[in-house]
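Undergrad: Dropping a prediction and its sequence here:
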Amino acid sequence: MPDFRSFQLKLVVLEQLVDDELTARLRALAGDAYSYGHYEPVPESERLLRGLDLPDERLAGVTSLVFDGGLAIYDLLTPGWDGESDELDTTDLTDLGLLRNLEEFVVVSMIPDEVDVTPLLARPNLRRVHWRRIARDEAVATQLRARGVEVGPG
């Protein structure tokens, strides 16, 4: 069973995999979300999501990732979160190695500019990267383009 080093990246992956049953469980756990504070994750929800096993077969179905502060998974974890603070930012992309069929990587927000982008190079099925920051790492952008990956701003 693959293990994620980055809980924040796992959340973005879960955005692609969440189903009605998990959504209902998380909403039930949240109860009165504001009793936890506007920006604090619901502790039971965080434990559930951190401990959720994602077998290779499920991860193989993830072909697209979109990083954006408005993802539904963030609201399920932290119902009062406004998307403006950085505690849910993804700061490590190493776990992209768990996503063998990743084709599209789109960043609107939620990844700081200083994050190492080289894990993108190890994704053989990658076809599209849209992220304004990618232009700052011309070596990575050039290698991706040489493989036929569409690279551009988000």
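TA: Looks like it came in fine.
Undergrad: make it CA atoms for all contacts and neighbour counts henceforth
TA: OK.
Undergrad: What segments of this structure are helices?
TA: Listed in chain order, the helices of the chain (DSSP state H) span 7-17, 20-30, 43-51, 56-59, 72-77, 138-146.
Undergrad: report the angle between the axes of the first one and helix 43-51?
TA: If I follow you right, that is helix 7-17. With axes from the mean of the first three to the mean of the last three CA atoms, to 10 degrees defining the directions, helix 7-17 sits at 90 degrees from helix 43-51.
Undergrad: and helix 7-17, what other elements does it pack with?
TA: Contacts defined by 3 or more CA pairs under 8 Å, 6 or more residues apart in numbering; DSSP states H and E place helix 7-17 against strand 64-67, helix 72-77.
Undergrad: Pasting the second one now:
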Amino acid sequence: MAQFKDFNFKLLVIEKLMYEDETLTPAFSIDERMRDRGIADTVTYVYDNDLAFSVLEESRTYFEQLEISDELLASVDELLLDGGHQVYYECSPVWDGEDDLFDVRSLDDLALLPNLRLIDNADMLTLPDAEDQLAARGIEAG
């Protein structure tokens, strides 16, 4: 199984496969996990426990340990950078998109996606050489 180096890049892939394409199943739900623990309202729990604007440990552990087959990785031909992704809610239910919590910090994981052809909203990448790295792999920055 593929090993991702950048957690935030992996989240982009999970967004595509789990929440958009629905091919990586079952879909993770932090609200369901919290209900299983007897917590009725995830957002209230997050605020009451000073966990706002951080990745919940339960979510981080789940997504870090989640294995994605090479076959599913090969199916990814497009990624979208967008602060409104479902996977971000599942990680940080009250995140407002106003900080760098989910910024991709490395594009080393591009090698795991052999058929990636487009990263939409690539201008949101804050890496100084992102455009060059994408172009070197024949990936369009949309």
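TA: Received, thanks. Predicted model, so just to flag it, every value in this text is computed and none were measured.
Undergrad: Once they're superposed, tell me the TM-score.
TA: The TM-score (TM-score structural alignment, normalised by the length of structure 2) is 0.78; 127 aligned residues with a CA RMSD of 2.1 Å.
Undergrad: still on that earlier bit, so which of the helices and strands packed on helix 7-17 of structure 1 comes closest to residue 36 of structure 1?
TA: Proximity to residue 36 of structure 1 (CA to CA) singles out helix 72-77 among the helices and strands packed on helix 7-17 of structure 1, at 11.1 Å.
Undergrad: of the helices of structure 1, which approaches residue 116 of structure 1 most closely?
TA: With CA to CA as the measure, helix 138-146 is the member of those nearest residue 116 of structure 1 (10.2 Å).
Undergrad: Where in structure 2 does that closest one align, residue-wise?
TA: Per TM-score structural alignment, helix 138-146 of structure 1 has no counterpart in structure 2.
Undergrad: Which residue of structure 1 sits opposite residue 119 of structure 2 in the alignment?
TA: Per TM-score structural alignment, the equivalent position to residue 119 of structure 2 in structure 1 is residue 105.
Undergrad: Tell me how far that match lies from residue 126 of structure 1.
TA: Noted for residue 105 of structure 1: a distance of 8 Å to residue 126 of structure 1, by CA to CA, to the nearest Å.
Undergrad: that older thread, with mean neighbour count and distance to residue 118 of structure 1 added, can I get the helices of structure 1 in CSV?
TA: Listed next are the helices of structure 1 as CSV, based on neighbours: other CA atoms under 10 Å; distance: least, CA to CA, whole Å:
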stretch, mean neighbour count, distance to residue 118 of structure 1
helix 7-17, 20, 15
helix 20-30, 15, 32
helix 43-51, 15, 25
helix 56-59, 13, 20
helix 72-77, 21, 26
helix 138-146, 15, 7
